[in-house]
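Engineer: next come a sequence and a model predicted from it.
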Amino acid sequence: MATERPGTLARFTAGRWQDMLWFSDLDALTTIDGRADDDVWFGGKKGALYHWDGDTLTRVNGGTRGDIIHLQVLPDGRAWAAALVSQGLPYESRYSQLLAWDGSAWSVVLERIPLTTPSARRTFLATESGDVWFATNTGLFRWSEGALQRLSPERLNEGRESLWANGPHEVWVGIGSTVKRWNGSALVDVTDIPQEEIDTIWGTGPGDVWILPRSTLSGSLILHWNGSQLTSYPIGPGHPDDLWFGMMGTGPNDVWVNHEGKLLHWDGQAWKAMAGPLERAYVLRRVGPDSVWIRGSVDDQVMHWDGQTMRQIPETGEGRVTHAHLRDVWALSPTDVWAVGDSGTALHRDGEGWNVVPTPTQADLTGVSGSSTRDVWAVGKQGVVLHWDGTAWTRVELGTSADLDAVWAATPGFVTIVGDQGTLLQLREGQWSMHSSTVSRLNRVWARSPDEIWVTDIEGTIYHSSGTELSVVLRRRYPQYTSKGLWGMGPESLFAAGLVKQGADWVEFRHPIVGGGCHACVSQFTPMDAWEDPHQRTWFIGEFLTNTGASSPFWLTFVKGRCSGSSRLGPPISPFQPTALHGTGAHDIWSVGTYGRIHHLSY
């Protein structure tokens, strides 16, 4: 299972990913853990806790309004959770609660625990004896038999996976450049550790513990404890900025580690770097005794390791239908969706999967729109206009060689196409006409009706037409503005070229009126496209600018002008760029982008 989108659950079964359920009362599902296919827990914001029994997902009261930042399910069915209480509190006043599941109910067993960040999965660990350990920047704590005890006042490696336990008498923790081991009564030093900060500690048993120190200019090491001594395994050149991104496995002879995005595997004899589709990876996740999930980087491939063999999940990575950049998407129904892109690429989804459909052109296709399964239009460079009649794509010659950027054909018998050199083509009552009322490149078109047409150009100027002629509504000169989004928001509002029409006024998308409670997030978001579902919930895709200046593909959704959800569409610092968005309803929204990436969103 996965929690890729806020409030959604996806399950891989019968060889395919399937969207399971959506919960409208959740801002996001944030964490997952389980011990079997019929015993899985999900946690989310505002105290949301759900249990999957193999057939039904049931919400269970956890007794908290804090955000669930960690879940751990033990082999006997007991579970523990950490909830971060932060809403309305200044940073220094935030606190966390410890929750316990005894098999019949959740309860808050400790009102305040020393966890204040969402990185709790790295600093929170429960053992089968009922002890819970916390490694934080204020020391090492153990909660046992109803009491909280601080075992070490030293600042621990918070934010790293530097806490591992095999049982109540075997706990390992990284403290700066030292490793300490709890033997049941005291913390003792583990000797012969290189004097570098400890990044990760993980193991399969008392005689099989792995330690990952931070890399240095002299190289990167992986350390192994066999119960009596440490062995060093050099893995190549290193740099102080190199990072470990996770370690896990299914047994002593099957361990995986992610070093700077490169996946390494231990087979019981040696560490080997993986090649091919596993050459670069970002996410490792162990689910069950013989199951490791791996997500790759540029192509976002997903692989599953069952302890013996590795297989790629369909429709991810190299299994994607196409790697051509996709430029537009149009959904007529959940079982009738079109996407178009470079080199004449046209993809169609029939409800079961995506398939490549031949087109009579190699020109890049940039826009697609339609009114029925037998009436779909696509446009592209070099004046290409294509029509789908339910059987095949055919070329329609309209006497222009200008690059065409967008098409609107949602109303039967009415088509509007815009493009370079101010090209405006219209089909009305069976007749085509061409107009060129501006020298700018028109890049987007949207219409409420044949008498209300809105158009934008690449410089951000907004045009309106009640027939065939365009008139300037708002002229703006932003040569570097990249938003192509143009869509109606309710009966009177409109999103166009990064602006929102509020009655007679136009305001920046980043304006607090639009941003609402998410203004801080919205202020760093550049929208690329927009779409409104039948419930007047507006969706945006675009790029979120991080604090380091890197961009990450994101989507946002708004209800009545207030941000109500967001999620990443790809890994941080991703080369993927979202380009277009369209859907049929709140549970069926499609986003496309570069490298053949297609996302299915839901609310």
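Structural biologist: Done, it's in. For clarity, every value in this text was computed on a predicted model and none was experimentally measured.

Engineer: switch to C-alpha atoms for all contacts and neighbour counts from now on
Structural biologist: Will do.

Engineer: what sits against residue 127?
Structural biologist: For residue 127, the contact set (C-alpha atoms under 8 Å, 6 or more residues apart in numbering) comprises 74, 165-168.

Engineer: residue 515 belongs to a helix?
Structural biologist: Yes. Residue 515: assigned to a helix according to DSSP: H, G, I helix; E, B strand; the rest coil.

Engineer: thought it was touching residue 508?
Structural biologist: No. Counting by C-alpha atoms under 8 Å, residue 515 stays clear of residue 508, with 9.9 Å between them.

Engineer: those two - which one has more neighbours?
Structural biologist: Higher neighbour count among residue 515 and residue 508: residue 515, with 20 against 17, using other C-alpha atoms under 10 Å.

Engineer: how close does that one sit to residue 213?
Structural biologist: 43 Å (C-alpha to C-alpha, to the nearest Å).

Engineer: hey, where'd the helices end up in the stretch 51-200 of the chain?
Structural biologist: Applying DSSP state H, counting those that start in this stretch to the stretch 51-200 of the chain gives no helices.

Engineer: another structure for you, compare them:
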Amino acid sequence: MRRAARSSALLLALSSASLGCGDAGVDESATQASSDATSGVASTGEDATSETATTGASAGWAVSLSLGPPDGALLSVWGRTSADVYAVGGQPAFGDDDGFGRAFHFDGEAWEPVLVPDATPRLNWVHGTATRVWTVGERGVILSRAPEDADWSAESSGTTQTLWGVWGPSDDELWAVGGDGVSGVPTLLRRQAGAWADDALPAIEGDSKGLFKVWGSGVDDIHVVGDLGVQLHRDGETWTQQANESIADLISVWGHGAGDAIAVGGRSSARLSRWDGAGWTGMTLTGEPGLSGVWVDADGVATVVGAQGTIWRLAPGGFSPEPEDSPTMHFLHAVTGFADGVRVAVGGSLLGPPPHVGVALVYTPG
């Protein structure tokens, strides 16, 4: 029963089959928050209707893109600059439906669809190097493209496990993580010399069924977080499991150098965990919504997002959130930001069964 309950909670935030919790916290009116635009996504043979709003001059968070069921929810966002941003997502596999993946590009003014190959499953994470954009998702899918490419290139991952995260400093030093969090196995892949292969995991204490995100300050300082509060660290050669007094799921991790990282998660209550270079210190914020995404700026200030449209700022090293006004109640799954102060958060109706709808928010600095 405990695993079944945890499975439902996991799928609320990371996948789709959250039937036991209904759609509390979903603001369907957010899909009407901006002007009409229609984009045909020919790669699946469906016409996808989306609503996009040109970013205005007003400071603060605003809905920039709303997606209907033909496009699904957005699960990840990454960009080189605030005028070169990618977001990915789609609809998950559910019952007899295989689902589909979607990708979008934001030029600082408007969002446009980026075609993905036919039969691409839902895409869960996007990350870029100096030369390529990488995205991973369900059924072990891995795609990449260079800015000048018209099409995505697919690579064999060697697994059918769902991949939830990808990170690396270069195309030949990439790591991807996954596992379905329910009945699968924690999955850690590494790309070297143009090919993906399993990276050796340490013996993981507990019954963890998945790894959800990966981030590092360099190849000799990489963090992975996942199911049941798993926290792994790579020191350049070896992965080790780090001590954690909580079994709350950790969904995402980001940082600001080798001695400063933050992991976020929690289902019924928000969970924060901070790395100081020697170990992790955590705190559960009872009664606060669960968290799913985090990004840290050059000053060490973190932006954290999660359920009920939650958007927080956290001072360097701190555990006291400073809430920001959010224009949505949708589940915000990921967030990123840029040197000019612009930030972008994405999510959707992930607290209910599919078909999902999606949303992208853009923060304009004052």
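Structural biologist: That came in fine, so what should we check first? In this text, all values refer to a predicted model and were calculated from it rather than measured experimentally.

Engineer: picking that back up, tell me the one of the contacts of residue 127 of structure 1 nearest residue 368 of structure 1?
Structural biologist: For those, the closest approach to residue 368 of structure 1 (C-alpha to C-alpha) belongs to residue 74, at 50.5 Å.

Engineer: need the counterpart of residue 297 of structure 2 in structure 1.
Structural biologist: In structure 1, the residue matched to residue 297 of structure 2 (TM-score structural alignment) is residue 204.

Engineer: share the number of residues neighbouring its match, please.
Structural biologist: Neighbour tally, residue 204 of structure 1, other C-alpha under 10 Å: 19.

Engineer: helix or strand for it, which one?
Structural biologist: Taking DSSP states H and E as the criterion, residue 204 of structure 1 maps to strand 198-205.

Engineer: mind listing what's buried in that strand?
Structural biologist: By 16 or more other C-alpha atoms under 10 Å, the buried positions in strand 198-205 of structure 1 come out as 198-204.

Engineer: and it, how far out from the chain's middle?
Structural biologist: From the chain centre to the centre of strand 198-205 of structure 1 is a distance of 27 Å (C-alpha atoms, centre = their mean, to the nearest Å).

Engineer: where's the nearest residue to residue 119 of structure 2 once chain neighbours are set aside relative to residue 85 of structure 2, distance?
Structural biologist: Spatial nearest neighbour of residue 119 of structure 2, excluding adjacent residues (C-alpha to C-alpha, 6 or more residues apart in numbering): residue 100 at 6.6 Å. Residue 100 of structure 2 sits 21 Å away from residue 85 of structure 2, taking C-alpha to C-alpha as the criterion.

Engineer: hmm, the match of residue 297 of structure 2 is touching residue 251, no?
Structural biologist: Yes. Contact criterion C-alpha under 8 Å: residue 204 of structure 1 and residue 251 qualify, at 6.1 Å.

Engineer: quick one: neighbours of residue 246 of structure 1, just the number.
Structural biologist: Counted with other C-alpha under 10 Å, residue 246 of structure 1 comes out at 23.

Engineer: then residue 317 of structure 2?
Structural biologist: Residue 317 of structure 2 has 16 neighbours, counted by other C-alpha under 10 Å.

Engineer: again, but for residue 193 of structure 2
Structural biologist: As a burial measure, residue 193 of structure 2 scores 8 neighbours (other C-alpha under 10 Å).

Engineer: contacting residues for it?
Structural biologist: Taking C-alpha under 8 Å, 6+ apart as the test, what residue 193 of structure 2 contacts is residue 172.

Engineer: if we go to 10 Å?
Structural biologist: Contact analysis of residue 193 of structure 2 by C-alpha atoms under 10 Å, 6 or more residues apart in numbering lists 171-173.

Engineer: from those residues, which is closest to residue 119 of structure 2?
Structural biologist: Distance to residue 119 of structure 2, by C-alpha to C-alpha, is smallest for residue 171 among those, at 24.5 Å.

Engineer: from memory that closest one sits against residue 196, does it?
Structural biologist: No. Taking contacts as C-alpha atoms under 10 Å, residue 171 of structure 2 lies outside contact range of residue 196: 11.0 Å.

Engineer: got a ChimeraX select line for the buried ones in the contacts of residue 127 of structure 1?
Structural biologist: Burial among the contacts of residue 127 of structure 1 is assessed by 16+ other C-alpha under 10 Å; the matching ChimeraX selection reads:
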select :165,166,167,168
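
Engineer: now the contacts of residue 127 of structure 1 as CSV including distance to residue 500 of structure 1?
Structural biologist: Below are these laid out as CSV (distance: C-alpha to C-alpha, whole Å):
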residue, distance to residue 500 of structure 1
74, 50
165, 53
166, 56
167, 57
168, 58
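
Engineer: filter the contacts of residue 127 of structure 1 down to the ones in strands?
Structural biologist: 165-167 (DSSP state E).

Engineer: picking that back up, state the pair within the buried residues of strand 198-205 of structure 1 that is farthest apart.
Structural biologist: Top of the distance list for those (C-alpha to C-alpha): 198 and 204, 18.4 Å.
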